[in-house]
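>>> mind folding the following:
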Amino acid sequence: MKVVVMAGGEGTRLRPLTITRPKPMTHIVGKPIMEHIINLLSEQGFKEFIATLYYLPEIIQEYFNDGSNWNIKLDYSIEESPLGTAGSVKYALKDKEKGRILIVSGDALTDFNFQEIIRFHEEKKALITIVLTSVENPLEYGVVITDDEGRIVKFLEKPSWGEVFSDTVNTGIYILEPEVLDYIPENEPFDFSKDLFPMLLEKGAPLYGYIANGYWCDIGNLEQFLKANIDILTGKVKIKIPGREILPGIFVNEDVDISHSAFIKPPVYIGQFSKIKENATILGPTVLGDSVFVDSEAKIQRSVIFNNTYIGKKTNIYSSIIGSKCNIKNSVKIEEGASIGDNNTIGDRVFINTGVKIWPNKYIETGSIVNTSIVWGSHWRKTLFGQRGITGKINIEITPEFATKIGASFGTILPKSSYVVMSRDARPACRMIKRAILTGILSTGVNVFDIRTLPIPVSRYATPNLDTVAGVHIRISPYDPEKILIEFFDRSGINIDKNTERKIENTFFREDFRRTYTEEVGEIKFPPHVIEYYTWGLLKSIDKSSIEKKRYKVVIDYQGNSASLFLPNILSQLKIENISLNIYGEDTHKIKVPNEEVIKITKAVGADFGLIINNDGESFSIITPGGKYLAKDELIAVLTYLTLKLYPNSQIVIPVNISQSIEKIANNLGGRIIRSKISPSELTKTLLRTESKFGASEDGLIFPDFQPVFDGIYGLLKFLEIYSKNNLTLKELVEELPEYFKVKATVDCYAENKGKIMRKLIEENAEKNIEYIDGIKVYIDDSWVLIIPHPEEPALIIYAESTTLKKAQELLEEFSQKIKDLNIALT
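Okay, the predicted model is just below:
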């Protein structure tokens, strides 16, 4: 059996450590990660190895040579351009004798028993065996579900929380039968998880998942790198630590010099030729590489220090990573989470704050206070994007400094000299953050069309019509008025996809911003007639005459929305008498929905409707002439009824959390309901793919005949158009709706338990009908319960619906309690 070691990765999330070395050559307790895996496999009887290389290949080749020092035969395959995981294996084995293949990562730490994995593979007569393990946070891995026999039934690469069905993930360790190579195209990018496995699963090939016992850690970032070192020292990994154990938990290599007055608290590893001077303190778990000099009265705690580094007198290092050939001078203080690359000089009395990263070959002057990274920057949080853009508390989580870096990250992934549309809502906080983001974008050489304060649908419409490459809108979050929301659009005005989000995140966390010269800095322009173009397009897309004939009277609450700058004029053109409340510029931050004032005035003046423009113009709400506020599901149901009356056999898209009353209406009128995931981007994708009449969710309505995004202004006019062609009154329409009751709750849980709880709920309800479109939806007689992991918080969201309010509340309480119990049991 040949072992293919995947060792071509750049390890961008491990920067600054991987700027000067490939990720597999990053040292863990005295040895490169790749050496640990080769040692393990060699001891278990594997002798023929091929390493696939791409980034800095010569460093790996010079270190391992032909592999004879490890009692193996090691060949190399160097790709000229990235071929993907499967493509690189095909390329590496193209001239080799065919046989069974074991594929392992050269940058993951494990102590699995590979002979047991092979026995499982042979017993199952598998074409491919994927080695699985359980992790706390499945978002960065491929989630895999197997049946009782171990056969794979479902997997998903790097899911969102709504797609997490289990905490069992793909480790990137595979056993392949030789015929698998025939399915991989030559000399073109092809991936195991994204391309090969889904194709073979669809063909019904015998793909099995082996849930391995033992330790596995994908060393994907600096926190995991530090954790892996600590796990070896604390005995969590069955790997032999180099050197000898001179005292319990204190491991030293040859020719180590330790002063009698030094204090060392295990577990600690000290590499060869290292020296620890008098009164120095080393508190474990800590790793010191080869030829590390720790001067007198220095203190190092819970850290990793690479080879050939000097730590000066009275220097204090806590929970940090220091690269090789660094000169850390006297009385330096390095706080938790700092990462310092190779060949850096840190002057006397320097303070390096928490989370700071310093790229290689820098000089920090004496007495400096370093609060941000030198060139690159601090690691603020693991992920930036939630379900909709980037959100956080103003001046706490989203500060002007943070916003500027976000702008620079976004601008970096865009073409230089291109244009971006920017807009905001009326709040002063949004103005501040918009200007900070704008500054960051300009710094990368990208220009900005500033359309100032306008509703988000207008900004979306302007993005393609101004021939820009992207758009940004800043507003108060519709989900939490204490937070600000930053949304990014592509050139079509649709929210950017996950791949683009990850590009922005990678740039942000690496702080790898594009900087431009003076004459290349972007410029700001203020395009004219943005509202006029939007209004023209809007009126062109509706049947104006149908609305005009009705001579509607409406009371409309703008909630301080800038739609009040132009919507009254549009309504007047449609011969709609409109009474405006809470217009742009008024203090409306304490107004609740539904607003009692709107209800009272609607009834008092005998209006046909009371209307509320919500969520910065993305959605609208309706109040009947009698004063009844229609919930979102009721509004969707009314619009579904009206649409299918006018356009029989139409398709309508709604997400999984919308009432099943919509299906009842569609069944009676001959229409078809298509369910999608909850996120707006997924709703839009489904809507465009199925060519449906409209899409609707709790966030608003999407009519693709105008623009395929939430647009409450167009949605309102489209509703009036469709309603005007129907003979029933709004009161009669509401009475026609099937009666269902839906309730919702959010249940807190530990973040690491989210995937585990989802898996347990599937197991406990296996005999029931379960739907996996988004989260898990359990059908119970004429009721259902939807459980979906919160996309941003350590919590699960539960929806329950039934034909009675009592039953819906009972189901909600039952599943809420189950989640609370599981959270305790799994902790």
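>>> going forward, measure contacts between C-alpha atoms and count neighbours the same way
Will do.
>>> quick check: which element contains the residue nearest to Tyr714 when sequence neighbours are not counted?
Computed as CA to CA, 6 or more residues apart in numbering, the closest residue to Tyr714 that is not its neighbour in sequence is Leu538, at 6.5 Å. Leu538 is part of helix 530-540, with elements assigned from DSSP states H and E.
>>> quickly note the distance from Ile406 to Pro789.
26 Å (CA to CA, to the nearest Å).
>>> what of Glu634?
25 Å.
>>> and those two? Which one has more around it.
Neighbours were counted for Glu634 and for Pro789 using other CA atoms under 10 Å; Pro789 has more, 28 against 22.
>>> doesn't Trp161 make contact with that one?
Yes - Pro789 lies in contact with Trp161 (CA atoms under 8 Å); the separation is 5.3 Å.
>>> give the residues shared as contacts by the two.
Shared contacts of Pro789 and Trp161 (CA atoms under 8 Å, 6 or more residues apart in numbering): Gly775.
>>> the closest residue to Met432 other than its chain neighbours: neighbour count?
Leaving aside its sequence neighbours, Met432 sits nearest to Pro400 (CA to CA, 6+ apart; 7.2 Å). Using other CA under 10 Å, Pro400 is surrounded by 19 other residues.
>>> what do you get for Glu35?
Glu35, neighbours per other CA under 10 Å, totals 22.
>>> tell me how far it lies from Ile762.
Taking CA to CA, one finds Glu35 at 40 Å from Ile762.
>>> follow-up on the earlier one: ok, the residue nearest to Met432 - contacts?
Neighbours of Pro400 in contact, by CA under 8 Å, 6+ apart: 432-433, 436-437.
>>> what does stretch 610-617 contact?
Contacts to stretch 610-617, defined as CA under 8 Å, 6+ apart, come from residues 425, 455-457, 475, 477-478, 554-559, 561-563, 594, 598-599, 602, 619-625, 627, 711-713.
>>> to compare against the first, here's another:
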Amino acid sequence: MRRSPLPYYNNKIYGVANSQFTPENAAELGAVLGTLVGEGALVTAARDYYPPSRMLKRAFTAGLMSTGASVIDFHSATLPEVSFAVKRFGAKAGVHFSVTPFGDNGIQLRVLDAAGVEISSERLEDILSMLESHHAVRAIPTRIGWVTYAEYIHDVYVSSASGFVDSSPISAKEPLVLVDMNFGPANEVLPNLLSAIGAKFIAVNSSRPPHNVIPRQLPSLRSLRTLGELCRATGATFAVALSSDASHAYFVDDKGRFIDPDRFLALLALMLPQGSRLAITDSASHIVDSIAEKNKLTLIRVKGIAGDIARGVRRLRVNLGATDSGEVVFPQFSLAPDGVLLTAKLLEMLSTEEIRLSTAVDAIPEPPYYTLELDAEASVGLKVLDALFLEQTEVAVAPGAIKYRVGDTWVKVSLDADKSKIYVGAETVSRSSTEIVKREFDRIRELAESLG
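Next up, the predicted model:
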């Protein structure tokens, strides 16, 4: 993570609420964005259920208004809804506040451009440079912007998303799906979408976060383990756990097994029609390449994150964009990663092909991997992941795991809380990969000892 007036990582602004990311600098940041989009421009805004997100969004909205920009405020809504609404309402930008995937009490801000795509790192650096120099142009009092509240975005989104899914094979089978909302606003859209396409569901963690829980963006390993147990007990088609902003989705198959995001990417490549074009991040497993070649897909690797894939969608002309962090972009619908729509589209694929998810997963070979293991309590393992996240500038994250680049090798560090293990590994795609893993293992062992 790079340091600036506010820290940022993977094109997202980050800060601990009320220490790094305060109402004061949130308001000034809003004024900077308002200055960039111009007086009279429209900006869409939403947040997750965590109270600090609400506080900072309101301060940011005040800053936007001070420049003469007007805001359509969706209160609590998912990132996919904000992206969808940017184009729907002709907005110049969109913003979404949510908890971070690392650390406690951290809030992240995602800024979307007029196409609904997360802004580039260069654009983000421009915004932070303007914040540092206090460059904001305020409107005269008579031209201060307005705020319009539009909670109907949930209905508009569900209506459009259900039309993007072929529901006939789904409604014919009435599959049961388990959905973990991770205490996020997906509970206002995903149940309605599943009902609209003819699926049955059981929802968990579909409330606002309890007072004794400090939420994180990604679902916990414990939640995924619980979903696996429920899958086996209920005979569900699959289970899905969403991130708090619904941009990421993580799946458990009908046998109760968590599907690693790399294997899920390979699964998508296996199930896409021949001749499709698939764009993935360069950190993804090379097993996706072999599946894509076998299935006669055009596979394009893109350096960066989901936003980098989305920005090149028109040029790349892809059918699907995906990352190994659990994000999938459907460019014909929207240019933001959308875990809600992905859940419905996976149901469509499985129902159309009349195949069990576990059968498809079992058809994917294991990639060659070199792994070392370290004994560590789960609490120490989480601290290690947080520390690694904070020191890196280019990462891919998943529940209980992080990937980061060392030279030409992507090192993966993951936890097994039940066995009190930390695993350090990499695909053995070059002779130097094993040596890099050994060096990183030694470094992480020292880090774990210092944090224990």
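>>> just give the TM-score of the two.
The TM-score (TM-score structural alignment, normalised by the length of structure 2) is 0.81; 403 aligned residues with a CA RMSD of 3.2 Å.
>>> now the contacts of Pro400 of structure 1: which count as buried?
Buried by 16 or more other CA atoms under 10 Å: 432-433, 436-437, out of these.
>>> what lines up with Pro175 of structure 2 in structure 1?
The alignment partner of Pro175 of structure 2 in structure 1, by TM-score structural alignment, is Tyr552.
>>> what of Asn18 of structure 2?
So Asn18 of structure 2 corresponds to Asn395, using TM-score structural alignment.
>>> do you know how far its match is from Gly626 of structure 1?
Counting by CA to CA, the gap from Asn395 of structure 1 to Gly626 of structure 1 is 43 Å.
>>> ditto for Ser459 of structure 1
Going from Ser459 of structure 1 to Gly626 of structure 1 by CA to CA gives 35 Å.
>>> so for these two, which sits in the more crowded spot?
Neighbour totals were compared for Ser459 of structure 1 and Gly626, and Ser459 leads with 27 against 18 (other CA under 10 Å).
>>> what ranges does the stretch 401-550 of structure 1 have for its strands?
419-424, 447-453, 470-476, 483-489, 524-525 (DSSP state E, counting those that start in this stretch).
>>> Pro648 of structure 1: which of those strands is closest?
strand 483-489 (33.6 Å; CA to CA).
>>> in that closest one, what's buried?
For strand 483-489 of structure 1, the neighbour count (16+ other CA under 10 Å) marks 483-489 as buried.
>>> farthest-apart pair in those residues, please.
Farthest apart among these by CA to CA are Lys483 and Phe489. That separation is 19.7 Å.
>>> residues of the helix or strand where Arg405 of structure 2 lies that come out buried?
Counting by DSSP H and E, the element that carries Arg405 of structure 2 is strand 401-406. For strand 401-406 of structure 2, the buried set under the neighbour-count rule, 16+ other CA under 10 Å, comprises 401-404.
>>> for Asn319 of structure 2, which non-adjacent residue is closest in space?
Arg277 (5.3 Å).
>>> how near is Val411 of structure 2 to Ile214 of structure 2?
For Val411 of structure 2 relative to Ile214 of structure 2 (CA to CA), the value is 28 Å.
>>> typed the wrong thing, it's Gln392 of structure 2
Taken as CA to CA, the span from Gln392 of structure 2 to Ile214 of structure 2 is 23 Å.
>>> same check on Gly106 of structure 2?
For Gly106 of structure 2, the distance to Ile214 of structure 2 - CA to CA - is 10 Å.
>>> equivalent analysis for Ala46 of structure 2, please.
Counting by CA to CA - Ala46 of structure 2 and Ile214 of structure 2 are separated by 20 Å.
>>> try Ala85 of structure 2
According to CA to CA, Ala85 of structure 2 stands 29 Å off from Ile214 of structure 2.
>>> one step back: possible to save the buried residues of strand 483-489 of structure 1 as CSV with distance to Lys73 of structure 1?
Converted to CSV, the buried residues of strand 483-489 of structure 1 look like this (distance: CA to CA, whole Å):
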residue, distance to Lys73 of structure 1
Lys483, 58
Ile484, 57
Leu485, 55
Ile486, 53
Glu487, 53
Phe488, 51
Phe489, 52
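>>> tell me the one of these nearest Gln61 of structure 1?
For these, the nearest to Gln61 of structure 1 is Phe488 (43.4 Å; CA to CA).
>>> counterpart of the closest one over in structure 2?
By TM-score structural alignment, Phe488 of structure 1 lines up with Val111.
>>> same deal with Gly712 of structure 1?
In structure 2, Gly712 of structure 1 lands on Gly339 (TM-score structural alignment).
>>> neighbours around its match, how many?
By the criterion of other CA under 10 Å, Gly339 of structure 2 has 28 neighbours.
>>> ditto for the one 5 residues further on
Taking other CA under 10 Å as the criterion, the count of residues near Ala344 of structure 2 is 23.
>>> same deal with Val156 of structure 2?
Val156 of structure 2: 15 neighbours (other CA under 10 Å).
>>> got it, and Thr100 of structure 2?
24.
>>> do I have it right that it meets Arg110?
No - counting by CA under 8 Å, Thr100 of structure 2 stays clear of Arg110, with 10.8 Å between them.
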